[in-house]
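Asks: Kindly return the folded structure for what I paste below:
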Amino acid sequence: MSRFEKLSHVIWHCQYHLVRVPKYRVRVLNGAVGTEVFNCIQVCCSQLGCNVVELNVQLDHVHLLVKVPPKRSISKLVGTVKGKSVLRVFTRFPYLRQKPYCGNHFWAKGYCVDTVGVDAEMIRKYVKYQEKQERLQQEINFRH
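Replies: Predicted coordinates:
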């Protein structure tokens, strides 16, 4: 089974590690709040055509490992998850709006994103030896 996904005109493997924190890194992502954030992230990613590989909601931050199709930008994904999750959390848990650290803000402004991919050395070797492999394959095909 290939690690690549397919769309109509592209095969792709774009995987990202995202980290989000609540404002002031307040430890509010426990119990029902954490579960609501977890479910909202799953739903938002699905609606945007992204595949959640791993998701971990901790007390003061969220780790998300996600495959994102090349037609979707990371900032769009993060913005959608941020916006929809805060609406759901404040609707379901209105007492969080009353906290002095929240007000109308739940998430911190920034986020961390890192690409996850094949080792750079492996890519270098692949590029270097690809032509040799193609020639060998052509010779085999020509003989048959």
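Asks: going forward, measure contacts and count neighbours with C-alpha atoms only.
Replies: Fine.
Asks: next helix or strand past the strand or helix carrying D114?
Replies: Using DSSP states H and E, the element containing D114 is strand 112-116. Using DSSP H and E, the helix or strand that follows strand 112-116 in sequence is helix 120-143.
Asks: those helices in the chain, which residues are they?
Replies: With helices called from DSSP state H, the chain shows them at 31-47, 74-92, 120-143.
Asks: May I see those helices organised as JSON lines, with mean neighbour count and distance to Y24 added?
Replies: Output for the helices of the chain, formatted as JSON lines (neighbours: other C-alpha atoms under 10 Å; distance: least, C-alpha to C-alpha, whole Å):
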{"stretch": "helix 31-47", "mean neighbour count": "17", "distance to Y24": "17"}
{"stretch": "helix 74-92", "mean neighbour count": "16", "distance to Y24": "15"}
{"stretch": "helix 120-143", "mean neighbour count": "10", "distance to Y24": "36"}
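Asks: one more to put side by side:
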Amino acid sequence: MSRYAKNSGAVFALKYHLVWCPKYRRSVLVDGIAKRLDQLIREVANEFEMTVHAMEIMPDHVHLFVESDPRWCVAEIVNRFKGRSSRILRSEFPVLRSRLPTLWSRSYYAGTVGHVSEETVRRYIENQTGK
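Replies: Coordinates of the predicted model:
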């Protein structure tokens, strides 16, 4: 397995640690809701050719380690996961509609995960010559 992925115009290694919470950080991601959320996240990832490297669904938040290609910006990736899961979970589990005005809070955390450190990249760029 290569440490880089490719598409028709790019070679990349774009991996993100994403975290998001239910509205008011309610502990609603349990039992059947958590199982269905896991399925929905994997469906979205598959549809948009993303790789889920790790996922942990806690009662009051979700951790996702996902890899995507450069076609999708981080905000779009998060919105695809949150949008579809909210719509479907709220239709399949009425308790979510009665307890929350929306399933997810508007905010999220996104961090990049890479093979080289910031210092290595800085040093590499600084050592380039205009030849």
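Asks: who wins for proximity to G103 of structure 1 among the helices of structure 1?
Replies: Put simply, out of the helices of structure 1 the one that sits nearest G103 of structure 1 is helix 74-92, at 10.1 Å, with distance taken as C-alpha to C-alpha.
Asks: Find the residue at the geometric middle of structure 2.
Replies: A centroid search over structure 2 (C-alpha atoms, centre = their mean) returns L18, at 4.6 Å, as the residue closest to the centre.
Asks: my guess is that one contacts V113, does it?
Replies: No - at 10.5 Å, L18 of structure 2 does not count as touching V113 under the criterion of C-alpha atoms under 8 Å.
Asks: Next, work out how far apart N51 of structure 1 and V37 of structure 1 are.
Replies: N51 of structure 1 is 16 Å from V37 of structure 1, where distance means C-alpha to C-alpha, to the nearest Å.
Asks: swap that for N56 of structure 1, sorry
Replies: Distance check for N56 of structure 1 against V37 of structure 1: by C-alpha to C-alpha, it reads 10 Å.
Asks: do I140 of structure 1 as well
Replies: Spatial separation of I140 of structure 1 from V37 of structure 1 under the definition C-alpha to C-alpha is 54 Å.
Asks: hmm, back to that, adding distance to A108 of structure 1 as columns, could you present the helices of structure 1 in a markdown table?
Replies: A markdown table is the format used below for those (distance: least, C-alpha to C-alpha, whole Å):
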| stretch | distance to A108 of structure 1 |
| --- | --- |
| helix 31-47 | 15 |
| helix 74-92 | 10 |
| helix 120-143 | 32 |
